[in-house]
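Trainee: prediction below, plus the sequence it came from.
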Amino acid sequence: MATPDLFDTLPVEGLVAGVDEAGRGPLAGPVYAAAVILDPARPIEGLDDSKKLSAERREVLAGLIRERALAWAVAYADVEEIERLNILHATMQAMRRACLGLSQAPALILVDGNRLPPGLPCQARAVVGGDALEPAISAASILAKTARDACCLELHARYPDYAFDRHKGYGTALHLARLAEFGPCPEHRRDFAPVRRLL
């Protein structure tokens, strides 16, 4: 695996894609990732780490990103993959899928965090805190988060007892209480300790 700073001093010409994930920490549902190549001719004001934005603002920005970006892609790894690969490797898989799903080929991929997914199609650099530093990573974080939130609404429709629409799968007091009352559903990650204790 390339070290995070391997390409810091190398000049890169061409398109730059930002990549980020959403949903590593929750106890249920897929982990999502997105890749975005922004268009310098069509800037988007207000891009930031998705966690710093309200749900309403994320949705507005997600629409602008899909409309104005040169290319974007969203991918995920499902619960079966998370249990088979572990959450880290499943996240890397989702990130790689998002990169390979771009309709235009980037010359450089900037990945939020300190690790690079294997098998990327071009040069890549890990950027710690990149979702607040690099606009393309911020855009990716917004698309990944809104896609994951939409998935949680679908999970709520299928499994209303767990209130996925409220906690989005995270281990909140409400979620843990519903888990204790109803037991895990098929979308719960059985390798995660709060779920494993109930099996």
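Mentor: Happy to help now that I have it. This one's a predicted model, so the numbers in the text were calculated from it and none came from an experiment. Residues are numbered from 1 along each chain as shown.
Trainee: hey, let's count contacts and neighbours off CA atoms from now on
Mentor: Fine.
Trainee: can you give me the strands for the chain?
Mentor: 16-22, 31-37, 71-77, 108-112, 123-127 (DSSP state E).
Trainee: point out the most buried one among the ones you listed.
Mentor: Comparing the strands of the chain by mean neighbour count (mean count of other CA atoms under 10 Å), strand 31-37 ranks first with a mean of 31.
Trainee: helices and strands around that strand, which ones?
Mentor: strand 16-22, strand 71-77, helix 87-100, helix 135-158 (3 or more CA pairs under 8 Å, 6 or more residues apart in numbering; DSSP states H and E).
Trainee: can you rerun that using 10 Å?
Mentor: Applying 3 or more CA pairs under 10 Å, 6 or more residues apart in numbering; DSSP states H and E, one finds that strand 31-37 makes contact with strand 16-22, helix 55-68, strand 71-77, helix 79-85, helix 87-100, strand 108-112, helix 135-158.
Trainee: got another, please set it beside the one above:
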Amino acid sequence: MRGGKPPITHKGNYPAEIQQFEQTLRQQGYQRIAGIDEAGRGALAGPVVAAAVILPTDCQLSGVTDSKQLTPKKRAELFDEIHRTAVAVGVGCVDNKEIDQINILQATMTAMVQAIVQITPAPDYALVDGTHLPAISLPRLHRDSEQPARAIPKGDTLIQSIAAASIIAKVTRDRLMIELDETYPGYSFRVHKGYGTLLHRQAIAQLGPCPIHRRSFKLQ
């Protein structure tokens, strides 16, 4: 098992899955395990934001799961608790202009790299929500090991550190969109946070796109 990929199951209790997967990593010698996730990838306006979170060994934060399953109030409470508890937190942000230049996938990967490089010392293993890995270069604990990172589909419902990162990214981006609502009134950014709701699309049809809209996306 040393240097290889530990198994991950998709059955059973959420904390048990976290314990099994992350304990296997720690048995291999990995201690600074960062969970990474993004917010805003599917929005029509505003940036994509990514977060990287390292939690203490054996940490169990009650209520931490995919940020989309939580109320805004609960997300805000957990945002503060994660910051108090985490060993390290990093945040990356790529604006709509760069998204239009390099495409949303590459922008998401860029934001993730930005989040990771904010963490010092660097993580020794990265768990990334989704099916793609950002172009990160982490120190290898074992010479014969593969790149110490793994993409995990639906990782924000399986791995606590990824779920924590999803909350940090979501709350950070939501607060930014509330600020941008004051800069660009009429679009109700504080309500839909830039996503393609009927309210948002009606505003675009009436007012046209504003400077934070993603021109590479289908806005109407």
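Mentor: Structure's in. What do you need? The structure presented is a predicted model; accordingly, all values stated were derived computationally and were not measured.
Trainee: that older thread, would you reformat the helices and strands packed on strand 31-37 of structure 1 as JSON lines and include distance to Glu181 of structure 1?
Mentor: Rendered in JSON lines, the data for these read as follows (distance: least, CA to CA, whole Å):
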{"stretch": "strand 16-22", "distance to Glu181 of structure 1": "27"}
{"stretch": "helix 55-68", "distance to Glu181 of structure 1": "29"}
{"stretch": "strand 71-77", "distance to Glu181 of structure 1": "27"}
{"stretch": "helix 79-85", "distance to Glu181 of structure 1": "21"}
{"stretch": "helix 87-100", "distance to Glu181 of structure 1": "25"}
{"stretch": "strand 108-112", "distance to Glu181 of structure 1": "37"}
{"stretch": "helix 135-158", "distance to Glu181 of structure 1": "16"}
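Trainee: among these, which is the most enclosed?
Mentor: Comparing those by mean neighbour count (mean count of other CA under 10 Å), strand 16-22 ranks first with a mean of 29.
Trainee: what does that one correspond to over in structure 2?
Mentor: Counting by TM-score structural alignment, strand 16-22 of structure 1 lines up with residues 33-39 of structure 2.
Trainee: which residue is nearest the middle of structure 2?
Mentor: Asp37 (2.0 Å; CA atoms, centre = their mean).
Trainee: mind checking how far that residue is from Ser188 of structure 2?
Mentor: 25 Å (CA to CA, to the nearest Å).
Trainee: how close does His192 of structure 2 sit to Arg175 of structure 2?
Mentor: Distance from His192 of structure 2 to Arg175 of structure 2, counting by CA to CA: 12 Å.
Trainee: now swap in Gly46 of structure 2 and tell me
Mentor: 11 Å.
Trainee: next one: Tyr14 of structure 2
Mentor: Spatial separation of Tyr14 of structure 2 from Arg175 of structure 2 under the definition CA to CA is 29 Å.
Trainee: hang on, the earlier thing: show me what contacts the residue nearest to the centre of structure 2?
Mentor: With CA atoms under 10 Å, 6 or more residues apart in numbering as the criterion, the residues that contact Asp37 of structure 2 are 49-53, 66, 91, 108-109, 111-112, 115, 127-130, 155-156, 161-170.
Trainee: again with Asp161 of structure 1
Mentor: Applying CA under 10 Å, 6+ apart as the definition, the contact partners of Asp161 of structure 1 turn out to be His175, Arg178, Leu179, Glu181, Phe182, Cys185.
Trainee: and which of those is nearest Arg125 of structure 1?
Mentor: His175 (36.0 Å; CA to CA).
Trainee: trace that closest one over to structure 2, please.
Mentor: Residue mapping for His175 of structure 1 onto structure 2 gives His200, with TM-score structural alignment as the criterion.
Trainee: is there a neighbour count for that match? I'd like the number.
Mentor: For His200 of structure 2, the count of nearby residues is 23 (other CA atoms under 10 Å).
Trainee: same check on the one 5 residues further on?
Mentor: Using other CA under 10 Å, the number of residues around Ala205 of structure 2 comes to 11.
Trainee: ok, it - contacts?
Mentor: Ala205 of structure 2 sits next to Leu219, Gln220 when contact means CA under 10 Å, 6+ apart.
Trainee: how far away is it from Gly3 of structure 2?
Mentor: 54 Å.
Trainee: what subset of the contacts of Asp161 of structure 1 is buried?
Mentor: Using 16 or more other CA atoms under 10 Å as the burial test, those include His175, Leu179 as buried.
Trainee: columns distance to Glu80 of structure 1 on top of the contacts of Asp161 of structure 1, output as JSON lines?
Mentor: Converted to JSON lines, the contacts of Asp161 of structure 1 look like this (distance: CA to CA, whole Å):
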{"residue": "His175", "distance to Glu80 of structure 1": "21"}
{"residue": "Arg178", "distance to Glu80 of structure 1": "22"}
{"residue": "Leu179", "distance to Glu80 of structure 1": "19"}
{"residue": "Glu181", "distance to Glu80 of structure 1": "23"}
{"residue": "Phe182", "distance to Glu80 of structure 1": "21"}
{"residue": "Cys185", "distance to Glu80 of structure 1": "13"}
